[in-house]
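> this is a predicted model, with the sequence first.
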Amino acid sequence: MPSTPKPEGQAPEGRFVKVCPLADIPVDGVLGVEVDDTPVALVRSGDEVFAVNDICSHAEVSLSEGEVYDGTIECWLHGSCFDLRTGKPTNPPATQPIATYRVKVQDGDVYVSLDGGDE
């Protein structure tokens, strides 16, 4: 079956938004971006890229200014850490999770889907 052309800036499924080149995200680091007016922290951990909401659920500060280690992102203000896969806090003072988003890397570019649906 032939494929139909997709709008510029979208991955083939149409629910993903092109955000940046993979090279823009530091290796084992984080980059803060906006996707459809939503603050998103893109985290590159080894060969994987994760996308989580960039606002700490405890102190409402930017998580992309924090550190990344052991599969978590740490809030720079009070030290809460959030699991990059689930968004759940792994230590206090945060008790509420942050949103996680689906990510695809295609042709050297990073695409994020805010819809949270299954592939």
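Here it is on my side, so go on.
> every contact and neighbour count from this point should use C-alpha atoms.
Will do.
> separation between residue 76 and residue 67?
Residue 76 sits 7 Å away from residue 67, going by C-alpha to C-alpha, to the nearest Å.
> let's bring in a second model and compare:
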Amino acid sequence: MTIHDLFALDEIDAGTARKIVLEGREIALVRIEDDVYALGDTCSHADVSLSEGFVEEDECAIECSRHGALFDLKTGEPLSLPALRPVPVYGVTIVDGRVQLTIEDAAEESQ
């Protein structure tokens, strides 16, 4: 498991998403109020960046800008068609006002 210190919480506005690339993975970071969620940035239905989509704060979800598939920010599960497969999610913690992201090692992910 690797923990990455990313940035101060106030560097991402509530209700917005941003894309980062970490350990070769494209990851969408989404802030809702004082929580930040991290999920794979590529829609599982169409090869589109989720961080360019619409944040649905009331549903704790992000909507793909191409076809409107909605993904749960906590689980990565699709909440609407046309997506059928989940996207990966990553652990995020806020420590002393800083956003930290956890990436499991390959051996830990396969267990």
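Nice, thanks for sending it over. Note that the structure is predicted; figures quoted are calculated from it, not measured.
> residue in the second structure matching residue 44 of the first structure?
In the superposition onto the second structure, residue 44 of the first structure corresponds to residue 31 when matched by TM-score structural alignment.
> the helix or strand harbouring its match vs the first structure, average offset?
Element membership for residue 31 of the second structure (DSSP states H and E) is strand 25-32. Plainly put, strand 25-32 of the second structure ends up 0.7 Å away from its match in the first structure on average once the two are laid over each other (mean C-alpha distance after the TM-score superposition for the first structure).
> aligned to residue 102 of the second structure, what sits in the first structure?
In the first structure, the residue matched to residue 102 of the second structure (TM-score structural alignment) is residue 113.
> do residue 63 of the second structure as well
Counting by TM-score structural alignment, which is the criterion used here, residue 63 of the second structure corresponds to residue 74 in the first structure.
> which residue is the nearest non-sequential neighbour of the match of residue 44 of the first structure?
Leaving aside its chain neighbours, residue 31 of the second structure sits nearest to residue 14 (5.0 Å; criterion: C-alpha to C-alpha, 6 or more residues apart in numbering).
> contacting residues around the one you found?
Residue 14 of the second structure makes contact with 31, 32, 33, 34 under the criterion C-alpha atoms under 8 Å, 6 or more residues apart in numbering.
> ditto for residue 85 of the second structure
Taking C-alpha under 8 Å, 6+ apart as the contact definition, residue 85 of the second structure lies against 44, 45, 77, 78.
> make CSV out of the residues you listed and add neighbour count, secondary structure and distance to residue 93 of the second structure.
Rendered in CSV, the data for these read as follows (neighbours: other C-alpha atoms under 10 Å; DSSP: H, G, I helix; E, B strand; the rest coil; distance: C-alpha to C-alpha, whole Å):
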residue, neighbour count, secondary structure, distance to residue 93 of the second structure
44, 23, coil, 25
45, 18, coil, 28
77, 19, coil, 20
78, 23, strand, 23
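> quick one: which of the residues you listed is nearest residue 5 of the second structure?
When the contacts of residue 85 of the second structure are compared for distance to residue 5 of the second structure (C-alpha to C-alpha), residue 77 comes out closest, at 25.8 Å.
> distance check, the closest one against residue 63 of the second structure.
With C-alpha to C-alpha as the criterion, residue 77 of the second structure and residue 63 of the second structure are 12 Å apart.
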